[in-house]
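Chemist: Prediction below, plus the sequence it came from.
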Amino acid sequence: MPCYSIEGVVPVIDPSAYVHPTAVLIGDVIVGPDCYVGPCAVLRGDFGRIELKRGSNLQDTCVIHGFPQQDTVVEENGHIGHGAVLHSCIVRRDALVGMNAVVMDEAEVGEATILAACAFVPAGKKIPPRSLAAGIPAKVIRELTDQEVAWKLEGTKTYQDLTKRSLASMKEVTALPAVEANRPRVQAPDVKPLIATKRG
């Protein structure tokens, strides 16, 4: 993957983490154990430190950056959805940042919180633990149910499993010219969207 030092500071990737070859890591970036970093994610540690702690995932096209001397941290089991942007903020343990959400400077997404897709957390805003927050700017809608917290954890475990699957089997190949007979399917776990889970 494209990995760059700046002023002698080199990114760190734990051997148990998976970072897709198209992700870009620059400078003071620390990817911890069992983390997943998806295709085309950008982690720019050229101003402040970026740290992904154990079991967190950063999905495709996410961007993490920050102001000088300010850290951006995703704590254990943090789950950052496709296209999200994090800037000098903290995502607490077991929290989920939805697709295309933006979390700004010195903001905090609380432990076991779900931040909805496309939400905007303004600079300095603290979203409390175990909340559902949504909107522009993001506002707390209500406390999460036990079912929602369990659903989030199941999704994060699926990405931790994807880390292992990717380390074991992902490789660059040439595409086939046609669909083969008896084409196999990817053996991913059976995880459903939250709406399907609530339907039972």
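Modeler: Alright, I've got the coordinates.
Chemist: from here on, contacts and neighbour counts on C-alpha atoms
Modeler: OK.
Chemist: which helix is the longest one in the chain?
Modeler: Looking across the chain with DSSP state H, the single longest helix is helix 146-169.
Chemist: That one - contacts with which helices or strands?
Modeler: Helices and strands touching helix 146-169, by 3 or more C-alpha pairs under 8 Å, 6 or more residues apart in numbering; DSSP states H and E, are strand 18-19, strand 36-37, strand 57-58, helix 194-199.
Chemist: Just put those in JSON lines and tack on mean neighbour count and distance to residue 164.
Modeler: Below are those laid out as JSON lines (neighbours: other C-alpha atoms under 10 Å; distance: least, C-alpha to C-alpha, whole Å):
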{"stretch": "strand 18-19", "mean neighbour count": "26", "distance to residue 164": "8"}
{"stretch": "strand 36-37", "mean neighbour count": "28", "distance to residue 164": "9"}
{"stretch": "strand 57-58", "mean neighbour count": "30", "distance to residue 164": "12"}
{"stretch": "helix 194-199", "mean neighbour count": "10", "distance to residue 164": "24"}
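Chemist: Presented hereafter is structure B, for comparison with structure A:
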Amino acid sequence: DCAVLHVTPFNAVEIGPGATVGHTAVVHGATIGEEALIGNAATVLDGARVGARAMVAAGALVTPGTEIPEGMLALGAPARVRGPLAGTPAEFWVHTNPSAYRALARRHREGIEALP
């Protein structure tokens, strides 16, 4: 919802399978790994790379060329890696979002009935 994916003449946008780009997030010429999660209102700028199953926290600013390694949590402005997601409450979202959104897409394909 209201997310922006923007390519540049020098940097493509690549979104890995099962990745989640949150509400009002901006991915500008960056690469997002498989099942990674970009939090609401986060910004990931030119040439940055977010590894598989990593999380960029809501509101974070990933500056150009920054690398967020696989399975890590990054937060702040500028975003800094704070450590592994494993064992944190944020791990839940990275692990459950891909299947939850696949199920939602299936429901839409099959047709959703209006609520009373």
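Modeler: Looks like it came in fine. Predicted, not measured: the structure shown is a model, and the values here were computed from it.
Chemist: tell me, how many neighbours does the aligned residue in the first structure for residue 105 of the second structure end up with?
Modeler: Matched to the first structure by TM-score structural alignment, residue 105 of the second structure sits across from residue 163. Number of residues near residue 163 of the first structure (other C-alpha atoms under 10 Å) recorded here: 24.
Chemist: related to what we said a few turns ago, turn the helices and strands packed on helix 146-169 of the first structure into JSON lines, columns for distance to residue 109 of the first structure.
Modeler: Formatted as JSON lines, these follow (distance: least, C-alpha to C-alpha, whole Å):
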{"stretch": "strand 18-19", "distance to residue 109 of the first structure": "24"}
{"stretch": "strand 36-37", "distance to residue 109 of the first structure": "20"}
{"stretch": "strand 57-58", "distance to residue 109 of the first structure": "15"}
{"stretch": "helix 194-199", "distance to residue 109 of the first structure": "20"}
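Chemist: looking at those, which is closest to residue 81 of the first structure?
Modeler: Judged by C-alpha to C-alpha, the one of these that comes nearest to residue 81 of the first structure is strand 57-58, at 6.7 Å.
Chemist: chain center to that closest one: distance?
Modeler: For strand 57-58 of the first structure, the distance from its own C-alpha centre to the chain's C-alpha centre is 3 Å (C-alpha atoms, centre = their mean, to the nearest Å).
Chemist: so after it, what's the next helix or strand?
Modeler: In the C-terminal direction, the helix or strand that comes right after strand 57-58 of the first structure (DSSP states H and E) is strand 63-65.
Chemist: Please tell me which residues of the second structure that next one aligns onto.
Modeler: By TM-score structural alignment, strand 63-65 of the first structure lines up with residues 4-6 in the second structure.
Chemist: Report the buried residues of the matching stretch.
Modeler: residue 5 (16 or more other C-alpha atoms under 10 Å).
Chemist: repeat for stretch 107-116 of the second structure
Modeler: In stretch 107-116 of the second structure, no residue is buried by neighbour count (16+ other C-alpha under 10 Å).
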